[in-house]
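Q: please work out how this folds:
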Amino acid sequence: MSVQQTDPLEDILTLVGTTGHLSVGLVAGGEWALSFDPPVAVKFNAVRRGRCLLTVDGVPEPLELAEGDCFLLTQPRAFTLASGPEVRPVPAGPVFEAAVDGRARAGTGEDVIFIGGRFDFGERAQELLLDALPPVIHVPGRTAEAATVRWALDQIDAELRDRPLASKLVTEHLALVLLIRVLRLHLALAGPGSASGWLAGLADPVVAPALGAMHARPAHAWTVAQLAEVAAVSRSTLAARFKHAVGQGPLDYLTGWRIELAADRLRRGDETMAAIAREVGYGSESALSNAFKRITGASPRDYRRRISP
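A: This is a model prediction of the structure:
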């Protein structure tokens, strides 16, 4: 069965309203260590020169970061960047408040140079995306697979160095490109157990085609048999692989995604309930209302009233 497929990662990043922002850079040298409070957003840093140690609360072992490496902190955990394990850290806040020309300085010299920033998401990101990821994702920069991440970092460096017209907007878009490529690389390299939910499904060659088909046509009356045909396996194989990877059956996942799409339309516009029901695959307003209340605990009308300004 040949059907159109779309990218669930793109769909969900769009739905949760992902935006990227660069922050003040960091230059460090000699013996130095900075302690950072738990970030309110998803944090990323990339080492453009030198090497250092990253320690994250709740992660047993420190990570050695080399030139070209980057990391993504997906949970609000305190962390430390340091030249070595024995250096006593100082709070990073005052160091960054004293930044000059977009760069904060720690220690003496310029042994290590970082660029960094944050990613902001909408209200559904925690459950849909962040809970499916480990607390820290480390991407080694000197591997062939990380070439696309290095490309994004090089482009960001060039924009920050030369400051051409609209450089702020360009760097924010490049930061989003960086996020997508880091997530792709994480899924490709980290192996089983490195993600959960739909992200784990994207890493499974049997489950991924079924996910792509459902995201391409969420309003279609999919059956497990049709999805199994898309994945070129038996119904029982698809059902078992899908449940193992994603944590729920394919049709339960489809129902949940339809409700996410309906909730997004309720938040963003004034479409009628009947129109939204048709768009997300329900034959009537009452059918949507029943499913929506079963999943969210509120009727679509109550949900819309609650989130309206």
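
Q: drop to CA atoms for contacts and neighbour counts, all remaining ones
A: Noted.

Q: can you count the residues close to P76?
A: As a burial measure, P76 scores 15 neighbours (other C-alpha atoms under 10 Å).

Q: wait, what's in contact with it?
A: The neighbours of P76, taking C-alpha atoms under 8 Å, 6 or more residues apart in numbering as the test, are 38-42.

Q: the closest residue to V56 other than its chain neighbours and R265, how far apart?
A: The shortest distance from V56 to any non-neighbouring residue, by C-alpha to C-alpha, 6 or more residues apart in numbering, is to F79 (4.3 Å). F79 sits 37 Å away from R265, going by C-alpha to C-alpha, to the nearest Å.

Q: another one to check against the first:
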Amino acid sequence: MDVVSDAVNTIRAGRPHSARTHMTAPWGLRFPALPGAGFHVVLQGSCWLLPPEGGEPVALSSGDVVFVSHGAEIALASHPDSPLEVVTRDMDDAWGPVERDAAAGTTVLICGSYQLDSARLHPVLATLPPFIHLPKRVGHHDSLSAVVDLLGSELDRRRPGADAVIPTLLDAMLLYILRGWYADQAARTATGWAAALADPAVSTALQLIHREPARAWTVEQLGRHAGLSRAAFARRFAALVGQPPLAYLTWWRMTAAGHLLRQSDTPLRAIAEQTGYTSEFAFNRAFKREYGTTPGNYRRQRMTEASAIA
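A: Have a look, this model is predicted:
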């Protein structure tokens, strides 16, 4: 697994929701805050994004994608001064207000949300801005545009297999959004996770850690694979990732362990082995130091929370 895929997989919680909506001016929709992340795609026409906390309105055109990283409240409207109607969502993916007939000047939107468990958010996601705007440009983010076109087609006509296809397309769209954002940022900045993912040496080390978290990595081994001396590699990794290589390795092991405890009934001994601990006792001690509770208690607490939500 690569870093971005792992970051998404460890916090995914349930299936995403989405719906296609036709709006004819004047209109305005306020999307309340949610525990996951939201997304909005303009399939046809144009509108305005009204960001959280009174930020400047952003003009959106056909093909533009907006990703609301941390589920903040935002609004979309035909004009920045349009009255706003609060959106509600039913479990059958029907977003209100009721879909309206297409007409000249209509704006067609795909709006939806991802259910994410943000209890231990990977910095690839935690450091994202409140919202991301990926405008459609020729030759730019072509893969994301292709997924958006497929998603619009599936939502427009619910054909056999749609219940399996749509969540898969939504998951792919999330990864393409993150890929596009980090590719854009890497061209603008020499620091942070955008630079870390683009840096050949640091990216190589991150891939190795995520591919083999149970391996007893040393800084010297990671540096050798990255093509740098131990000292040079340690400095570069810490500067871009924000923590030393072995500290990140431990953090990722514990994050992966928490995910396995939440999402599976894998025995504790097996989880310990998968995350690089030679004994269940050593794993329990490390886990309690990181989470403040034992793995068994953590699993029971998360199962209780999941049952209460269901």
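
Q: export the contacts of P76 of structure 1 to TSV and tack on secondary structure?
A: What follows is those, written out as TSV (DSSP: H, G, I helix; E, B strand; the rest coil):
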residue	secondary structure
P38	coil
P39	coil
V40	coil
A41	coil
V42	strand
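
Q: buried members of these into PyMOL, please.
A: Restricted to buried positions by 16 or more other C-alpha atoms under 10 Å, the PyMOL selection for the contacts of P76 of structure 1 reads:
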select buried, resi 38+42
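
Q: one step back: just to check, the residue nearest to V56 of structure 1 is in contact with P38?
A: Yes. At 7.1 Å, F79 of structure 1 counts as touching P38 under the criterion of C-alpha atoms under 8 Å.

Q: just tell me what V246 of structure 1 corresponds to in structure 2.
A: Under the alignment defined by TM-score structural alignment, V246 of structure 1 is paired with V241 of structure 2.

Q: distance of its match relative to D199 of structure 2?
A: To D199 of structure 2, V241 of structure 2 is 11 Å away according to C-alpha to C-alpha.

Q: neighbour count: those two, which is higher?
A: The residue with more neighbours, out of V241 of structure 2 and D199 and counting by other C-alpha under 10 Å, is V241; that gives 22 against 17.

Q: that one and V165 of structure 2, how far apart?
A: Distance of V241 of structure 2 to V165 of structure 2, given as C-alpha to C-alpha: 35 Å.

Q: do A37 of structure 2 as well
A: Distance of A37 of structure 2 to V165 of structure 2, computed by C-alpha to C-alpha: 20 Å.

Q: got the contact list for S289 of structure 1?
A: The neighbours of S289 of structure 1, taking C-alpha under 8 Å, 6+ apart as the test, are 299-300.

Q: host element of it?
A: Following DSSP states H and E, one finds S289 of structure 1 within helix 285-296.

Q: that helix corresponds to what range in structure 2?
A: Helix 285-296 of structure 1 corresponds to residues 280-291 of structure 2 when matched by TM-score structural alignment.

Q: please enumerate the helices of structure 2.
A: 3-9, 123-126, 142-156, 162-186, 192-198, 200-211, 219-226, 230-241, 245-263, 268-274, 280-291, 295-309 (DSSP state H).

Q: out of those helices, flag the one nearest P83 of structure 2.
A: helix 142-156 (26.7 Å; C-alpha to C-alpha).

Q: what does R211 of structure 2 correspond to in structure 1?
A: Counting by TM-score structural alignment, R211 of structure 2 lines up with A216 in structure 1.
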